[in-house]
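Novice: Turn this into a structure:
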Amino acid sequence: MTARIALRWLLGVLYLVAAYFHLASPAPFIQVTPDWVPMKPAVILWTGIAEGAGAIGLLQLWWPRLRRAAAIGLALYAVCVFPANINHFALDMARTDGGLGLAYHLPRMALQPVLVWLALWTGGVID
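Specialist: Predicted coordinates for the structure are as follows:
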């Protein structure tokens, strides 16, 4: 198994887990969604569906074009949810206890572009 395939499976499984939590327990995601986002519960529902569909498309073995489309979708998804990550960071830093703290948020912020690249690379969109 190549590194690309192994990382594609890892990324796909991680997105499936994230999809599950978006759908099964949306409240924490709704809380960190910026106030300017309309219909937060619906947005969180659809982001969970998008994560799950992207993960399934990335993990499927039969249609490389579908895998590439899923990879592009997951990369765009990672870009689109970045404002929620920033909002979560700001909300936590405003708490008296610091929330999850810099040790959580700084790596998370730094890894967001990596997730974009990883989706594109493991999906065969870029080399």
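
Novice: contacts and neighbour counts: CA atoms only from here.
Specialist: OK.

Novice: quick one: contacts of stretch 89-99?
Specialist: Residues from elsewhere that reach stretch 89-99 (CA atoms under 8 Å, 6 or more residues apart in numbering): 32, 100-101, 105.

Novice: Max pairwise distance over these: which two?
Specialist: Largest separation among those by CA to CA: Val32 and Gly101, giving 14.8 Å.

Novice: In this model Leu74 seems to touch Val116, though I could be wrong.
Specialist: Yes. Between Val116 and Leu74 a contact is recorded at 7.3 Å, counting by CA atoms under 8 Å.

Novice: quick one, which of the two is more surrounded?
Specialist: Each of Val116 and Leu74 has its neighbours counted (other CA atoms under 10 Å); Leu74 has more, 30 against 19.

Novice: Would you format the contacts of stretch 89-99 as CSV with distance to Ala6 and neighbour count included?
Specialist: Converted to CSV, the contacts of stretch 89-99 look like this (distance: CA to CA, whole Å; neighbours: other CA atoms under 10 Å):
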residue, distance to Ala6, neighbour count
Val32, 31, 19
Leu100, 30, 13
Gly101, 31, 13
His105, 26, 19
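
Novice: The structure of the following sequence is requested for comparison with the preceding one:
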Amino acid sequence: MTSNRAMIRIALRFLLASLYIYAGYRHIIDPAPFVRITPEAVPLRDAVVFWTGMAEITGAIALAQPFSRRLMQAGGVALALYALCVWPANVNHMLMDMARDDGGWGMGYHVPRMFAQPLLIWLALWTGRVVDWPFKPQR
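Specialist: Take a look at the predicted model:
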């Protein structure tokens, strides 16, 4: 019998994978907004945005597939590392946006987004069955 926690973990795994597939798709079909928020120090920003989209899609497929726990875990680790690596672009976006005369999206958008990044990292690891924290491992 599958526990409620296991069912929640599976549902969140598919939700997270779906969100990453959509985000990856957006990176590929409409890269301009992502290129704009990529720090200028990043070389070949157009190519980086394309390949980050491909990474999101590939990681999401690995996370969602039900056939190999190791592949699922690899997808979880890859998406966690991805979320960590794009955090500077999110910080850059906040700084650029808040510097606008009209205040851009405002702190009500950017502060939760900054706090969401560690949650996304944990969620990729937890739904990918890499970590059980903060829960006790299930047998």
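
Novice: So which of the contacts of stretch 89-99 of structure 1 are in strands?
Specialist: Among those, no residue falls in strands (DSSP state E).

Novice: which of those lies closest to Leu120 of structure 1?
Specialist: Once CA to CA is applied, the member of the contacts of stretch 89-99 of structure 1 that ends up nearest Leu120 of structure 1 is His105, at 23.3 Å.

Novice: distance of the residue in structure 2 that that closest one lines up against from Asn90 of structure 2?
Specialist: In structure 2, the residue paired with His105 of structure 1 is His110, using TM-score structural alignment. Computed with CA to CA, to the nearest Å, the distance linking His110 of structure 2 and Asn90 of structure 2 is 8 Å.

Novice: related to what we said a few turns ago, the residue lying closest to the match of His105 of structure 1 once chain neighbours are set aside: how many residues sit nearby?
Specialist: Ranked by CA to CA, 6 or more residues apart in numbering and with sequence neighbours excluded, the top spatial neighbour of His110 of structure 2 is Met94, at 5.9 Å. Met94 of structure 2 has 22 neighbouring residues, counting by other CA under 10 Å.

Novice: Return the residue of structure 2 aligned against Leu58 of structure 1.
Specialist: Following TM-score structural alignment, the counterpart assigned to Leu58 of structure 1 within structure 2 is Leu63.

Novice: got it, and Thr122 of structure 1?
Specialist: Applying TM-score structural alignment, one finds that Thr122 of structure 1 aligns to Thr127 in structure 2.

Novice: Am I right that its match is in contact with Gly75?
Specialist: No. If you go by CA under 8 Å, Thr127 of structure 2 and Gly75 don't touch, sitting 9.9 Å apart.

Novice: sorry, back to before: find the nearest non-adjacent residue to the match of Thr122 of structure 1, please.
Specialist: Leaving aside its chain neighbours, Thr127 of structure 2 sits nearest to Arg13 (4.9 Å; criterion: CA to CA, 6+ apart).
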